[in-house]
Structure formats: C-alpha cells, structure tokens
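J.: generate coordinates for the sequence data below:
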Amino acid sequence: MNVQNPIIRGTYPDPSICRRGRDYFLVNSSFDYFPGLPLFHSKNLVEWQQIGNCLTRDEQLDLKDVKSSLGIFAPTIRYINERFYIIFTNTNSGQNLLIQTADPFGDWSNPLPLEWGGIDPSLFADTDGKIYVQGTAERWGEEKGIYQAEIDLATGKLLSPRTLISKGTGHKSPEGPHLYRKDDWYYLMMAEGGTEFGHMETIFRSRCVNGPFESFEGNPFLTNRSTGSKLQCVGHADLVDSPTGDWFAVCLATRIKGSHNYYHFLGRETNIAPIEWTEEGWPIVRGLELLPDFPLFEGYTRAPESQTTYDFSTMTTFSDEWLHISNPLASNYQFCEAGLQLRGGCSLSEIGQPTFVGLRQDEFTYSFTAEIESMKDTTAEIGVSVYMSHAYHVDFFIQGEAIWVRKKIGSLESLEQVGTINQSLTCLKVSCDGQRYQFVHVSDEKESVLAEIETIFLSTEISGTFNGVIIGLYTWNKTVESTNYINKVQVKKICE
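T.: Here you go, the predicted model:
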C-alpha cells in the first residue's frame, strides 16, 4: 500500500534517525519548547510512536528567557558501541551538547558540553573506532562550510584540529551535515539553500574521512524547489539502512497553502523517501509525496479522521505530546478531581515562563475544544491560544463574564469582547479549515462563531519563525493570583 508523507505531522523538524537491529529511533528539534527533543520509535519507518522526550528535567534544559524559535537546534542521534548518543545545539547557552543512554525508552543523561562551536553538530563512528564530529562554521571568524574533528565522547574534548572539509556546492547556508561510510566511500551529506523554499540536500564523497570530497553531478539529489509540489522546503535529511540493506532518507518538508503566494503554518514536518544507489555509487531518491510500494511499509494505513479526548480529572501528568513555552513553573499546573488547575504566569507576549500547555497542530482541518470552569475573577484570563510565537498569537479567553479575542500580529494588536457567559462552565472551541481559524462558543450543543482570522497571519512567512502553530491552554493574571480549571480538551482532525 502506498504511503503518503509526512510520516510525522506537525512541527517536528530536522529529523535524525538511527537503527538498532530492527528498531528505528528518530529525534527532532524542539526550539523554545519544553520538554525538549521528542523521540520516536518505529518498526517499519512509517508508523511512529512518540516514546518520550530526551530533555525532561530543568538541569538538562534551561530555556529561561529564550526567544521564539531559538533554543534546541538540529539534533543527531547515533547508536555507537551499544549506547545511544544525541548531539545538539542549545542556542540559549551557545553550546553544543551531548546526551546518552543505554535505554532509549528510559531517561537520558545530563548534557555534556562539547569543545565544538557552530550549530547542527553530527557524529560519525568509523570502523577503526575513531569518532568524528561535524558541524557548521562558527558564526564569527570562520569561512562558511562544514567542519570536522575527532572527538572523545567521554570528555567532549577534541582529539584533532577543527578542519574545513567542504564548502558545499556554493549555495547559501551549508548546514545539517552527516557523514556515512558505504562500500569504502565516505559520504558527506548536507543541507544548502536555507530552510525556506530554496532548501535542498547535496552529497559528496571521498576515499578519506577528511576528504577531499567530490560533489555528485546530480546535486541537489533531494529538493522540491521551483516545483508545484505541495511539499516544499525539502531538506535537512539523514540516511539509514535497513537490516536487508535498503536505504532511506528522512527529511523535513512543509505542506503549503495558497495557490499563488505559498505559505505554511503547520511547521516543518518529518518525511521519508526510499533511496536507490546508482552503478557509480550515488544515492537517488525514489518518491516523496506518494511513496512507492515497499515491503517494510506493507499493511500501513492512516486513519482519515481521528478524535482524542483528554480528561484532566483522570490524569496525573501530561503525556509526551504536550508542550510548554520555556521551562514551566510546576506549581502553576496541578491535576485534581476538578481537572487541570492553572495559575497565571506572564503574558504570552512576554519572554518568560507563561502558564501555557499545548499540542502541535498537525492537520489543516483541525479543532481544539476546551471545557473551562472559570472562577469569574475579572483580573484573570483563561482560555485557548493559537500560538506561533511571542509576537504572533491569537488568544480566545474568558475574563469575568466576558469572552474576548486578542489578535497579536507583530506590532499590531487588537482586543475585542465577542460574547458573554452566564454560567461557570464554558466551552471554547478553535476550528481550522486550512484557510482560516474560527473561534467558537459552544453552549447547549449550539455553536456560535464569535471571531475568525486567516491562517496566513500565523504562517512562517509572516512571523519569520522556525516553528509551526501550537494550540494550547493558558492563563494570565494581571494583578493577583487566581485559580481556574480546565476539565477536558477534545481534539479532532482530518488527515489530508
């Protein structure tokens, strides 16, 4: 059965993949969200289950005062000597870091700072036991390109000089490098062109681990630039082989909206493509939008429509898919018989630790409904936010006996009362059809649309961010602390 990309939907960018036996593990960037580094497991490369997040403790991940779309960049996961390693950049601290575990279903170590600059670090274990790190140029003082050195995984110290091994094909932003060994060749792969519509993946090879690397005549070997494809911005790939010797590339891509002016707001998502190797030993991509039949993929089907209900009165913690902006203040989130108890933090427009917990929007046709019990405190807001960044979000909330909508679009901000409530239990719904968001009050099973906004105003092309939309629950107290409850959240979506 044919498989349709993306395989992991919503804002799960910069995928990196490794294999242990018949088990595949994949990790993504998480930027300014906590917990960090979502981790997935699969047996067939198309059905993925999130098995946790790798950075779950404050001592592992400090995002305080982080700006939107900064934080955790471009991880690489590798299985080396019966241990799993993830190397990544935290732009908030300006460090490249390494975590490890023997059990990817369990906890990961605290990060080890590395003697390595730039962003997008990667690891390669050679057959002689030597370990190499690759990455981009440091921001200041180095020529653009991909750098490499031998590294000690126990100490994070370099064992050889930091050396420029490739400048790419000459396009902008050579980044996201990975090194592989196959048939006595070393293959260096990287992203070029920037992570926007000019994004592409290029590949090079050498008989020596330090080069010189020759460029594939077919570069870029993976891209959808200058095409009419509904998958755009394709790149930042990683390769993996199967136990049968087949090869695959995972990469990011965006699903775009708009027939003339392309834009996207779901974020950069994880996709997969089978790889063929030419007689000359170069990789060729087989399909991306609709994947060809492949034995590993057999029996896979994606449900066209799904619904999930989160009853907070029966929960004791957030499941792996829920996200906070920056490190959450744990005392502001309490589970009890009445549901999820929220206490207010800073405004969503401030850089800080707001009281917010949300889910990645992962389909164009999507609804998020929250059942709220308000204490009628006229100083407190409680409701649902469609959140792209500190500067781009729309808040649909209750304050006292009024229902409000705030639209924060860059330097433009509007605040409008759109309704009233006459009971403590209120149902607020955000509905998306791909072109617009509607903000709906649900009462006695009757729905009243109170406001709307076009999705383009929360797109990456307008906001200038790396993330996709997160829809979540928040509260904000202007003057005093108050308590409000979220009883249930229901999410519905249709797969396109």
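J.: from here on, just use CA atoms for contacts and neighbour counts.
T.: Will do.
J.: helices of the stretch 51-200 of the chain, start to end?
T.: With DSSP state H, counting those that start in this stretch as the definition, the stretch 51-200 of the chain shows no helices.
J.: repeat that for the stretch 351-496 of the chain.
T.: 460-463.
J.: how long is stretch 304-318 end to end?
T.: Terminal residues of stretch 304-318 are spaced 26 Å apart (CA to CA, to the nearest Å).
J.: alongside the first, I'd like the structure of this one:
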Amino acid sequence: MKRCFIAMAAAAAILTSGCNSDIKVSPGQAYFASFTYTGNDPLFDPANLGNGEIFNPILQGSYSDATICRKGNDYYMVTSNYAFFPGIPVLHSTDLVNWEQICYAFPTEQHLFNTSLRSEQGLFPTTIRYDKNGDMFYITGTLVGGGGHFISKAKNPAGPWTTPEWLYGFGGVHPSLFFDDNGKAYLINQGDPNYDVPYLDFKAVWCQEFDPKTMSLVGERRILLAGGDNIESRPIWLESPQLYRKGDYYYLLASEGGGLGNGFATCAYRATDIWGPYEHYAQNPILTQRRLPAGRENAVTNTGRVDMVEAHDGNWYAVFQGARPYTPNNDFNQGRETFMMQVTWEDNWPYLLRNGESVPSKLRAPLGAQYKKDTAAFARYIPHGNFTYTENFDTDSVPLQWEMLRTPSGVSIVPNGEPGIVLPLEMNNIRSQRHAGFLGFRQMHNVFSASTEMHFVPQTSSEFAGLALFLADDNNYEFGIGYREGDCLLILQKAVKDDSGIFKVEIKSQRVPDDFIGRIFLKVERKDDGFVFSYKASPDDDYTVFSDKVQVEYLSLSRRNAFYGVHIGLYASQEE
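T.: Now for the predicted structure:
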C-alpha cells in the first residue's frame, strides 16, 4: 500500500478525533497548529547592558527605512515593507524605546496593491509627518510597479488612513512632506535633474509647495541639491531627503551611495531660506560606516536614511537603517534594521558620528526609559534582544507581526476558540511573482530557530505545504510535505533563476516516517555552518536532521540586491 494513501485515511481520523477534536482540514488546505521562533544572538546577552542602557538596533529584523514624527509626548514611526501585505506598518511609542505596532496604514488590497509585484517592487521608503496646524498625520511614498507616488492622511495614526491619492507631475522616489512654522507645506523627493548629468546615477533633490487642503502640489518645482556632498568623488544615488527647521536654519539631510552598499552615507546641508542656497557641512558625512574594517566585532553596515525628531525633553534623536552582517563580505539576512542615536548639535550643525566611528551596539536610553516587561513576546511591544515567541493563532485575527505576499491570502483563524490557522493551497507558488499562500514572520536574529506543527496530506503531485524562508521570488527555501507517485515525501527545495525564468531545484527528498498520519513537526535552525532542517512525526519524539549545512548566504540581501529581509513563514501551494 502506498504511504500517502495510508496517511490520508489515518489523517482523517486524527484531525477529527485527536487533541484538536473540532478541527477539520479539508482537501486543498493545510492546518498549522502553532509556530515558535527563538532568537539567541550573543550580541543581545543582557549581561552586555549597563544600567540605563538599551540595545541598538531598537527594532530588529526587516523594519527598514524608518521615519519618525512626534505629537506631544507620542512618537510614531512607519517602515517600508515593499511587496508584502498589509502595507506600511505604523508604530507608536511614548519613550522612543518601547514600540508597539498599532496598525497597517493600508490594510486592504483596494488601497494600493496588485497581484504581480516583484519582491523588489512595492512600497518603497515612506515618510510619516505631523501637521500641527491642521492636526493631521500624513504618509507619503512610492508604489514601484504600481501607481507611483501617493499620499494618505489620518487624524489618528492608528487609523483609518485615507485611500491613497496619487501625486503626479514628478518622477524619482522617496517623497517627503515638510510643514514649516509659517503654515506652509512642501514636498521634497529624489529625482533626475532637468539637465544633462555629468555621470551615471547622478540624482537631485527636488522641492515644491504642497497644499494640504487640496492634497495637491502648487507652484514651481525647484532643485535644492544636485549630485551629493562632494561632486569630485562622484557620489551616486542621492536619495531619502528630509527637511527640518531649527532656529534660523532649514536643514536638509540626504543619503548617497546606494542603500545596499557599505558606501552608504548621510550628509547635512543648511540654508536660511527653504529654497537655498544650501551650505554643505564641512564635516560631512554625519553618518557612515564606509572605510571601516570588514569583519570587525559587532559591525553595523549599510547605514543611512537618517530621520530626526525633537523629543519632548528638547533633545534630538535620529533613526536610521543599518545591517548586522555575519561575514566580512557584508552578508546579512535579517534585512535593514532600525537603529537610533542621539543627535549632537555643534555650531548649528547636526551629526551622529564622526568619520571612523562605529555605530554603537548599545546606547543610553533616551528620556530615561527602560524596557517594559511584556507578558510574552509581541503581547504588546515588539520584543528586544533575545526572546522566544510562540504563536498559537488563538485570537480572532492574524497578529500584526505577520505579513503576506502582495495581496491577502485566504488564511483563516480556526473558529470556536481552537488554536491554529488554516492556509488554502493557493494556485500560485512562492516563486511565481503572484499572490501566494504564504504567511511570514521576520527573521530577527542571526542565530535562530523556527518550528511549526502542521497537519496536511497532499492529494496530488502539485500540492505542497510546510515552512518557507523567503528573501525574494528567486531566493527562498521550502521545507515540507509533497506527493509523488502515491508517496508522501519530505522535500527541501530552493528557487533558482536563469534566462528561462524562476524554477525550483530539489535539495533532498525522502519518504515520510512510518508513523506519519497527517501531522508533522518541521524545524529550521541557523548554526555556524549553515541551516539545519529537521522533522518529527510526534511531539514526544526528538527531531531528526533532514538536511544540514544548507547555505545561509543564499538568503543574503547583499548577494541578491534585495531590499527586504528574510521572512520565515507558513506556506501552502497547489502549483509546485
């Protein structure tokens, strides 16, 4: 008798009469009873912290391209999540240390999304700003691969946010609003100059007045800055401009060098008139890790995209992106994380670090704050340092720390108070650059393990379900259960791309264990010499190694030129 046919019959019994007696998994579905993630980076040993110190980054994992604003004693950040759904995480804090995700700005596919975004497209860096004159919050950004530049507003940052309105008449990326003390508002962005450029990837910062009442741009568009700080060094990809006003000056911050390279840097400029001319800070850049030794201890690379906020105690703080590589070649999988530093003002110029100084891995907590004790990881706050997070999906909605690909998957929380979540076997696979049955959780540590209990019996050779490690459409691992010629198989496979497209390559497969009756426990661990994929058929068993020394660097953002970090997720497809 073929193994899968036996499992189908046995699974029907266990799924209706076992520990989950009210849970029924129909053909075409996979049921995940739980998910557990444990992170254990040596950097985050609590013994490393002194009194009053916190870890840097302040947000681990792919909370990338953070921007920040303040209303009273409340601080709000947004981060970018590219082709993932829902769109644009919105976070809140009262102390700049403990951050809670309060919503997604764009929670429905009607807001922005389409089903054919590539993984490197979608919601590029966004900016959140508060207009005290109108008591209104705004988010601006660019949907690459979609409608272009957009703006949305909300009275309450927890939502609802308005359906985005498209902004026309300019190109580039990274639009950002600035509300002046005199009541006027301006939109700045990165774009191509309106003249022949001296070299490739020479960019400019543009500015135009913005009317909040009509949500439209008015007046002439002008260039505030072209090229970057030192044109003789041929800087490229001037980007992520932000405007501020302090005292007699307007301050412009802009990054250059490309957000995926260790040559990334942020420079400061100032003027007494918003239209310029802008003076270059003699000690630029105000933040960079370029030219520091590769492989240094607790290295932070790819630093840039600085955004500043004046705290309610009068000090200024900056958030910025950075990466924590695990090789001297700048390999990193978690994505670009959110770091913070206090801003130093000297001679009416802001800076974070002098050239040659390293981003600190710990810092004095702003505002005298301390880490707040949560009942469990993600119970309210995004956790810091090392932690274990177990998700039983026992609430009435998918938790905010989970994301889908492109558009909502048909996931459903198991009703009647039972734990677990059901994923339909979607028509598209995870490599298809289409909507897929994937529910992902950010990898937040270099050293981690993730596991799930899955109930699933494939019916055809096209069906597959299990764990997936997703970096991009053409860079992902899939570990789970498939079907061939009457046998249920454990399969580990990965995505490969060539001139003909993206396809899967099997790393290993074998028949399921003899005691497999529709339930399997799957686990992935990151160890020094690679990923280890393991399984067991019963909760009382020890895990059996299925494949070890699986290449970690395959999921490195720097090798793929990917923008968003690895997500470890639950996956189900009927198009394998």
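J.: count the residues that sit near Gly134 of the second structure.
T.: Applying other CA atoms under 10 Å, we find 11 other residues in the vicinity of Gly134 of the second structure.
J.: could you check how far it is from Pro175 of the second structure?
T.: 20 Å.
J.: then Phe531 of the second structure?
T.: Taking CA to CA, one finds Phe531 of the second structure at 39 Å from Pro175 of the second structure.
J.: between those two, which is the more surrounded one?
T.: Pro175 (31 against 20).
J.: list the contacts of the more buried one.
T.: Pro175 of the second structure makes contact with 126-127, 140-142, 149, 187-190, 240-241, according to CA atoms under 8 Å, 6 or more residues apart in numbering.
J.: residues contacting the aligned partner of Gly339 of the first structure in the second structure?
T.: Aligned counterpart of Gly339 of the first structure in the second structure: Gly420 (TM-score structural alignment). With contact set as CA under 8 Å, 6+ apart, Gly420 of the second structure has these partners: 31-34, 392-394, 413-414.
J.: try it again with 10 Å
T.: The contact partners of Gly420 of the second structure, taken as CA atoms under 10 Å, 6 or more residues apart in numbering, are 20, 23, 31-35, 391-395, 412-414, 453-454.
J.: buried only: go through the residues you listed for me.
T.: The neighbour-count criterion (16 or more other CA atoms under 10 Å) marks 23, 31-35, 391-394, 412-414, 453-454 among those as buried.
J.: neighbours of Tyr168 of the second structure, how many?
T.: The local packing of Tyr168 of the second structure (other CA under 10 Å) involves 12 other residues.
J.: what is the burial count for the residue lying closest to it once chain neighbours are set aside?
T.: Distances taken as CA to CA, 6 or more residues apart in numbering place His149 nearest to Tyr168 of the second structure, at 7.1 Å, with adjacent residues excluded. Other residues lying near His149 of the second structure total 24 when counted by other CA under 10 Å.
J.: quick one, what contacts the equivalent of His149 of the second structure over in the first structure?
T.: By TM-score structural alignment, His149 of the second structure lines up with Asn96 in the first structure. For Asn96 of the first structure, the contact set (CA under 10 Å, 6+ apart) comprises 72-73, 75, 87-90, 111-121, 135, 156.
J.: 8 Å instead, please
T.: Counting by CA under 8 Å, 6+ apart, Asn96 of the first structure touches 87-90, 113-119, 121.
J.: can you pull out the strands in the stretch 351-500 of the second structure?
T.: Counting by DSSP state E, counting those that start in this stretch, the stretch 351-500 of the second structure has strands at residues 362-364, 387-391, 402-405, 412-413, 421-424, 437-442, 448-455, 464-472, 475-484, 487-498.
J.: in the first structure, what range does the second one match?
T.: Strand 387-391 of the second structure falls opposite residues 306-310 of the first structure when the two are matched by TM-score structural alignment.
J.: identify each buried residue in the matching stretch, please.
T.: Neighbour-count burial for stretch 306-310 of the first structure flags Tyr310 (criterion: 16+ other CA under 10 Å).
J.: nearest residue to Phe85 of the second structure in space, please, no chain neighbours.
T.: In space, and not counting its chain neighbours, Phe85 of the second structure is closest to Met404: 4.9 Å by CA to CA, 6+ apart.
J.: would you agree the one you found is in contact with Arg434?
T.: No - counting by CA atoms under 8 Å, Met404 of the second structure does not reach Arg434; the two are 11.5 Å apart.
J.: the more surrounded of those two?
T.: Between Met404 of the second structure and Arg434, counting by other CA under 10 Å, Met404 is the more crowded of the two (23 against 20).
J.: in the second structure, which residue is closest to the centre?
T.: Most central in the second structure under CA atoms, centre = their mean is Ser62, positioned 3.2 Å from the mean C-alpha point.
J.: please report the distance of the equivalent of it over in the first structure from Leu323 of the first structure.
T.: When the first structure is aligned by TM-score structural alignment, the residue opposite Ser62 of the second structure is Thr11. When distance is defined by CA to CA, Thr11 of the first structure is 12 Å away from Leu323 of the first structure.
J.: ok, now Gly218 of the first structure?
T.: Taken as CA to CA, the span from Gly218 of the first structure to Leu323 of the first structure is 40 Å.
J.: who has more neighbours, those two?
T.: More crowded of Gly218 of the first structure and Leu323, by other CA under 10 Å: Leu323, with 24 against 12.
J.: correct me, but the more buried one touches Tyr33?
T.: Yes - using CA under 8 Å, Leu323 of the first structure makes contact with Tyr33 at a distance of 6.1 Å.
J.: and the gap between the residue nearest to His111 of the second structure when sequence neighbours are not counted and Asp394 of the second structure?
T.: Leaving aside its chain neighbours, His111 of the second structure sits nearest to Thr163 (5.5 Å; criterion: CA to CA, 6+ apart). Distance of Thr163 of the second structure to Asp394 of the second structure, given as CA to CA: 30 Å.
J.: Trp275 of the second structure now?
T.: Counting by CA to CA - Trp275 of the second structure and Asp394 of the second structure are separated by 54 Å.
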